[in-house]
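Student: kindly generate the corresponding structure for this input.
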Amino acid sequence: MAVLITGGTGFLGSFLARELCDRGERPILMDLRLDLTRLRGYEDRVDLVEGNVTSWADLAEVFKTHEIDAVVHTAADLSLRAERSRIESFRTNVEATLNVLELSRMFDVDRVVFTSSLSVFGLRSMPVSETSFRDPATFYGVTKACSEIVGSYYASSHGLDFSAVRFPIITGPYRRGEGASVTISSLIDSAVLEGKGVVRLPLETRIPLLYVRDAARLLRLLISHNGKLRDIYIVGGVVVSVGELVSSLKRVVPDAIVENEVDDASMRIAGEWAALTELALRERMVERFGRIEDVGWQIEFDSAEKMVKDHVETLKREVGA
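Tutor: The predicted structure is shown next:
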């Protein structure tokens, strides 16, 4: 199966590529900058395409050159950048999705899976379900909601097999970028690789987290599933506090120095996530959406301890930290 992953050398895209390679597939990875640091040991097992998903010409060339069976569209600007550069991020997060969908229609692609976010929800979304009112409080959430709607249009009007996966905050090794979600990954990366990490959120902040290996495994199961998929999948994640993550990190890496420097920009975005956390707890989203029976998936990294342990072990194994 020929799978195109947009944002393929990025955080989630690269871990999905690993999942596919481990099962004998050779995915096509398209990215604006081909950063192979997340693909150590997999560099020769993927096809790499440098290009911009907002460019019709760049993306069309990929579809013309490869006989693509499925697309997983992960390329996106994250929350802080989206708030600061709304016009540019709309192009990156929404117009690029339109490009992917139209080319998938033109080239008869079997399936498109879009990585959306729980940030499409808000306080007016209760009770939470796949058909709940979209009420994003961040511009990042707005772009995800827009892309979902465009995808639904292509599904209903053009018969495209489209599914959106509403992820919580995804954490794991090698995550970079501008978003409140990045601070957790950066903390652990820095603590392991440099001996010192900085957490920019209050320790009492509670957030819904999903470990990147669980997220990548779900995407692999969705694109390889033989049956009909649902239009939207909600993934509940595991609600943990920043303090729990720091405590787990100190147990796994006792010598690491962890400093707390609250960042105003991350705090504001984290405040929106905190509201979603309360929503998640009230709506029992962890229990309700911690497994997806359609494809036989459930969360395996179900505690801060498990997430941090694998994160640290991955860095030590691959970077030699």
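Student: CA atoms for contacts and neighbours, from now on please.
Tutor: OK.
Student: check contacts around Val252.
Tutor: Val308, Lys309, Val312 (Cα atoms under 8 Å, 6 or more residues apart in numbering).
Student: ok, it to Val319 distance?
Tutor: Here Val252 is placed at a distance of 17 Å from Val319 (Cα to Cα, to the nearest Å).
Student: next one: Arg230 from Arg111, what distance?
Tutor: Taken as Cα to Cα, the span from Arg230 to Arg111 is 12 Å.
Student: the two: which has the busier surroundings?
Tutor: The residue with more neighbours, out of Arg230 and Arg111, is Arg111; 23 against 14, by other Cα atoms under 10 Å.
Student: residue boundaries of the strands in the stretch 1-150 of the chain?
Tutor: 3-6, 28-31, 47-50, 70-73, 111-117 (DSSP state E, counting those that start in this stretch).
Student: so Ile292 is in contact with Ile299, correct?
Tutor: No. With contact defined as Cα atoms under 8 Å, Ile292 does not reach Ile299; the gap is 9.2 Å.
Student: out of those two, which sits in the more crowded spot?
Tutor: Neighbour count, other Cα under 10 Å: between Ile292 and Ile299, Ile299 has more, with 22 against 15.
Student: help me confirm that the more buried one comes into contact with Glu293.
Tutor: No. Applying Cα under 8 Å as the test, Ile299 and Glu293 come out as separate, 11.6 Å apart.
Student: I have a second one here; can you model it like the first so I can compare?
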Amino acid sequence: MKIAVLGGAGFIGSAFVRELNKRGIRPIVIDLLTYAGRVENLKDTDHEFIKADIRDQKLHDILKDHKVDVVINFAAESHVDRSIYKPQDFVTTNVLGTINVLEASRLLGFRYVHISTDEVYGEECSDEDSPLNPSSPYSAAKASADLFVKAYVRTYSVNAIIVRPSNNYGPRQFPEKFIPKAIIRTLLGLHVPVYGNGKQERDWIYVEDTARIIADLMEKAEWKGEVYNIPGGQRISNVDLLRMLGEVMGKEIKVKFVSDRPGHDRRYCMDTRLKYSVTPLKEGLRRTYEWYVENEWWWKPLIADKFFKEDEPWR
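Tutor: Sure thing, here's the model as predicted:
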């Protein structure tokens, strides 16, 4: 089976490449290598790499020439703060890019795995049949892409599924995100900015668990537009997460509460019909912390980014 991983040089995408390698599969990795997609994420993996943009018509030729059977799309703009600052980028990549991939699937006949997010549901606890109620430009773009997948399944009989994971964490996550930002800033003796009162709840899942669950899904899905939620089942407030992380690190995490961001969801909460096991949160945080300690070469070149340095980057 020939598999193409779009956005495979990103955080979750590179973890998925590693999962495929464990199963004896050498995928094609297609990535534009924007700021969060890095060839360093693919170190020690077995893959064929092609630099390309999912919004570009040339993607069709690449997928046709390689005779792919399945395409998994992790390629996305994913940082909520950046979507508030510049929403247009999220529409072009997350919506128009998805439509371009769907067109390729319609014309070439490959199966398509669309990676979405729990944020499309908004603040209410939701199952796979719940209505979409996005709050940010990021989640609105992802919800729109999900609906296009549904439309292509219905109108063109494209073979596709939609996967909605909860908040991922683990090695190789870009330092703008909450957990790596907290780890790195604490290692550097800096405070960690926390929006509002810090009581917003998120449901966390270790990235290697997400990769494994998606790979398992590919073997049993019916490919008729089914939606699969992948919650971690480990909901915790942001301030309590930092307390747990501080225990793991054996260090005091200095919290600085800052003005809340616009449209900030109070919680994310999903149910699922799937059965699987996940890494306990404290154990996953320990593995994540140890990875960042042992791999300064990976993150030190990245911390000049303004989204790492500033408390309220969307302003």
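Student: picking up where we left off before, please, a ChimeraX command that selects the buried ones among the contacts of Val252 of the first structure?
Tutor: Buried members of these, defined by 16 or more other Cα atoms under 10 Å, are picked up in ChimeraX with:
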select :308,309,312
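Student: for stretch 289-306 of the first structure, which positions count as buried?
Tutor: So for stretch 289-306 of the first structure, counting by 16+ other Cα under 10 Å, buried means Phe289, Gly290, Arg291, Val295, Trp297, Gln298, Ile299, Phe301, Asp302, Ser303, Ala304, Glu305.
Student: what does stretch 98-109 of the first structure give?
Tutor: Buried residues in stretch 98-109 of the first structure (16+ other Cα under 10 Å): Leu98, Asn99, Val100, Leu101, Glu102, Leu103, Ser104, Arg105, Val109.
Student: tell me the spatial nearest neighbour of Cys125 of the second structure, not counting adjacent residues.
Tutor: Leaving out its chain neighbours, the residue that sits closest to Cys125 of the second structure by Cα to Cα, 6 or more residues apart in numbering is Cys269, at 4.4 Å.
Student: and for that neighbour, the neighbour number?
Tutor: 22.
Student: for it, give its distance to Lys199 of the second structure.
Tutor: Cys269 of the second structure is 14 Å from Lys199 of the second structure, by Cα to Cα.
Student: quote the end-to-end distance of stretch 157-172 of the second structure.
Tutor: Stretch 157-172 of the second structure has an end-to-end distance of 36 Å (criterion: Cα to Cα).
Student: list the buried residues for it?
Tutor: Quick answer for stretch 157-172 of the second structure (16+ other Cα under 10 Å): 157-172.
Student: which ones among those residues map onto strands?
Tutor: Using DSSP state E, the subset of those located in strands is Ala160, Ile161, Ile162, Val163, Arg164, Pro165, Asn167, Asn168, Tyr169.
Student: what do we get in the first structure for Asp89 of the second structure?
Tutor: Under the alignment (TM-score structural alignment), Asp89 of the second structure pairs with Glu88 in the first structure.
Student: that match: how many residues sit nearby?
Tutor: Neighbour tally, Glu88 of the first structure, other Cα under 10 Å: 14.
Student: can you classify Arg212 of the second structure as helix, strand or coil?
Tutor: Under DSSP: H, G, I helix; E, B strand; the rest coil, Arg212 of the second structure falls in the helix class.
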